Every structure is written in C-alpha cells, then in structure tokens.
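Participant: sharing a model prediction with you, sequence too.
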Amino acid sequence: MRQTSAILTVATPGQGLHECTDQVAAFVADSGMAEGLLTLFVRHTSASLLIQENAAPAARRDLERYFARIAPESAQYEHDDEGPDDMPAHLRSALTATSLSIPVMGGRMALGTWQGIYLFEHRHHGHRRRIAAHLIGE
C-alpha cells in the first residue's frame, strides 16, 4: 500500500462553479497508482467541492441560482465581517461538501461520463483556494 498527497491550488475569478477535474486527474496520473481511494478536502470555510454535471453549462447556472435563493445576501446576518457575501458563503459551504472521496480504478478516477469535480466559490471576489489531495492505493 502506498500513499501520496499534495496541495492543489484553484484560482477563482469569483462566485460560481469552477471545474478542476483536469488538475485532479493529473495528480492521480502522476501518482502512478492503479487502484485506490482519492480524498479531496477544501481548506476554506467559504468554498466547497462538488461532483456535478460537466457537459451542460445550464446545470451549473441553475445550481448557482438555487444556492443564491436558499442562502441570499441579507443585512439580517450578524456575521458580516468581510462584507455582505460573508455569511451566505458560509451557509452555502455548510449545505454542500468540504471533502470528496473518489475511487481510483485503472489509474483513473472512477467518475461517470458526465461528472466533473468543481470548486464552488461562494465569495464575490476571486481567491486562490487550496485543496488537500490524498491518494492511498497501489
């Protein structure tokens, strides 16, 4: 059994779903492991990770609009230290995932045909988000 880890950086221009599948796939390929389990963990409280539709941009837009409705910007939040998008970003992160587990089979992630890995940026301004990647396998 072997393991490897890395910090992957995703630069986001601002709010939205930003695909990072290729970057994660390169990490898996560089590991040389054929079988295993990949864990991804976003190291932020105002961003999250999703496995989502990667072919139809409308699916991403619909997700973004949905989260804007269920966790809207509002002056009613007590926590607004970094602006009006601060608390909604934390709520959206809490409602999604900060980590993902993906099987690796045949040296590749076992994603479905239309699945991609996305960093979901919940803040208006761009950031350099860090994702801890860990792969254990053979």
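Facilitator: Arrived safely, thanks for sending. Numbers count the residues shown, from 1 in each chain.
Participant: drop to CA atoms for contacts and neighbour counts, all remaining ones
Facilitator: Noted.
Participant: for the top helix by length along the chain, which positions count as buried?
Facilitator: When the chain is parsed with DSSP state H, its longest helix is helix 57-70. By neighbour count, and taking 16 or more other C-alpha atoms under 10 Å as the criterion, the buried residues in helix 57-70 are 60, 64, 67.
Participant: ok, then the element right after that helix?
Facilitator: Toward the C-terminus, helix 57-70 is succeeded by helix 86-95 as the next helix or strand (DSSP states H and E).
Participant: just the angle for that next one relative to helix 57-70, thanks.
Facilitator: With axes from the mean of the first three to the mean of the last three C-alpha atoms, to 10 degrees as the basis, helix 86-95 and helix 57-70 are set at 120 degrees to each other.
Participant: buried residues of the following helix or strand past helix 86-95, list them for me.
Facilitator: Counting by DSSP H and E, the element after helix 86-95 in chain order, helix or strand, is strand 99-105. When burial is assessed from 16+ other C-alpha under 10 Å, strand 99-105 yields the following buried residues: 99, 100, 102, 103, 104.
Participant: what is whichever helix or strand comes after strand 99-105 packed up against?
Facilitator: Scanning forward in sequence from strand 99-105, with DSSP H and E defining helices and strands, the next element found is strand 108-109. With contacts defined as 3 or more C-alpha pairs under 8 Å, 6 or more residues apart in numbering; DSSP states H and E, the packing partners of strand 108-109 are helix 21-31.
Participant: and here is the other one:
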Amino acid sequence: MPDAFTTRIVTIPTGTDEAVTDLTHLCEQFLRETAPGRDGLLHVFVPHATAGVAVIETGAGSDDDLLAALHTLLPADDRWQHRHGSPGHGRDHVLPALVPPHATLPVIAGRLELGTWQSVCLVDTNVDNPERTVRLSFLG
C-alpha cells in the first residue's frame, strides 16, 4: 500500500521582478509520481512571509491583472511600518493576508481536479528574493 502522506520540497526561481509563476505542471508531475490512480488532497504551501498561492487563470492577462490589483491595494511606497529591503517592501509582508501562502486541492484518480481555466500559481511581489521554496504534499 502506498504511503498515505507524501511530501516534496521544490525550489522555484522567481527572479528579481514581481511574478505570478504557474505551478500546475509541477503539481501534476508530483501527483503522477506519488499518487497514480489515487484520490486525496494536494496541499501546496510556500513557507515565506512575502509570497502566496493563488488558483487563477493564466495566459490571458489575469496574472498581470492580479499584480496590477495588488499594486492598487498594496502600493510600493513609504506608508508601511516594515521598512527593510526594497522601497515599499512592507507591502510584501501584507500580501499573504490577501493571497494566502497555501491551497488545498482535490485529487481524483491521481489527477488534479481544477476547473477548465484554473491554474495553481505562486504569487511573489518581493523582488529581493530571486527564488522560493514550495512544499507539495499529497494526502490520500
């Protein structure tokens, strides 16, 4: 019987620009290797105080729209109490309150059950960190 719980930590290069990075293929690959034919849950977690996980459409401009909306809600200026790092970096520490650092998704017969246009994405507005860690965990 396969393990009921399997986890993997991966490093994602995000560069020095704000980014919405599609993790869907990585999640699907993890499930093919660890949960073939099984039902359960995939938990995606970023252990960072300045990044989040979103389930959104990508490739049609929604990822850029998300970054634009975050700029409107969380401007990169000097209003923030948290002041180390790049100018406006304090807003990056507020990001996880709006884009949580985790998502739990259904897995049916070893496949991620997303809607037609949904993708699992890492949202990173912190330009001071060029790479992020993502923990993928399957429970089933």
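Facilitator: Received the coordinates, thanks. Every value quoted in this text rests on a predicted model; they were computed, and no experiment measured them.
Participant: skipping adjacent residues, who's closest to the corresponding residue of structure 2 for residue 79 of structure 1 in space?
Facilitator: Under the alignment (TM-score structural alignment), residue 79 of structure 1 pairs with residue 82 in structure 2. Leaving aside its chain neighbours, residue 82 of structure 2 sits nearest to residue 90 (4.5 Å; criterion: C-alpha to C-alpha, 6 or more residues apart in numbering).
Participant: I'd say that neighbour and residue 74 touch.
Facilitator: No. Look at residue 90 of structure 2 against residue 74 with C-alpha atoms under 8 Å: they stay out of range, at 9.1 Å.
Participant: more crowded one of those two?
Facilitator: When residue 90 of structure 2 and residue 74 are compared on other C-alpha atoms under 10 Å, the one with more neighbours turns out to be residue 90, at 23 against 20.
Participant: which residues touch that one?
Facilitator: Contacts were defined as C-alpha atoms under 8 Å, 6 or more residues apart in numbering; by that measure residue 90 of structure 2 touches 76, 80, 81, 82, 83, 84.
Participant: pull out the buried members of those.
Facilitator: Neighbour counting with 16+ other C-alpha under 10 Å marks 76, 80 as buried within the contacts of residue 90 of structure 2.
Participant: nearest to residue 4 of structure 2 among the contacts of residue 90 of structure 2?
Facilitator: Compare each of the contacts of residue 90 of structure 2 with residue 4 of structure 2 using C-alpha to C-alpha and the shortest gap goes to residue 82, at 40.8 Å.
Participant: residues contacting the closest one?
Facilitator: The neighbours of residue 82 of structure 2, taking C-alpha under 8 Å, 6+ apart as the test, are 89, 90, 93.
Participant: roughly how far does the last one sit from residue 43 of structure 2?
Facilitator: This means residue 93 of structure 2. As judged by C-alpha to C-alpha, to the nearest Å, residue 93 of structure 2 and residue 43 of structure 2 stand 22 Å apart.
Participant: go on, the second one?
Facilitator: When distance is defined by C-alpha to C-alpha, residue 90 of structure 2 is 27 Å away from residue 43 of structure 2.
Participant: re earlier: will you turn the buried residues of helix 57-70 of structure 1 into a markdown table that also has distance to residue 8 of structure 1?
Facilitator: Written out in a markdown table, the entries for the buried residues of helix 57-70 of structure 1 read as follows (distance: C-alpha to C-alpha, whole Å):
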| residue | distance to residue 8 of structure 1 |
| --- | --- |
| 60 | 22 |
| 64 | 23 |
| 67 | 25 |
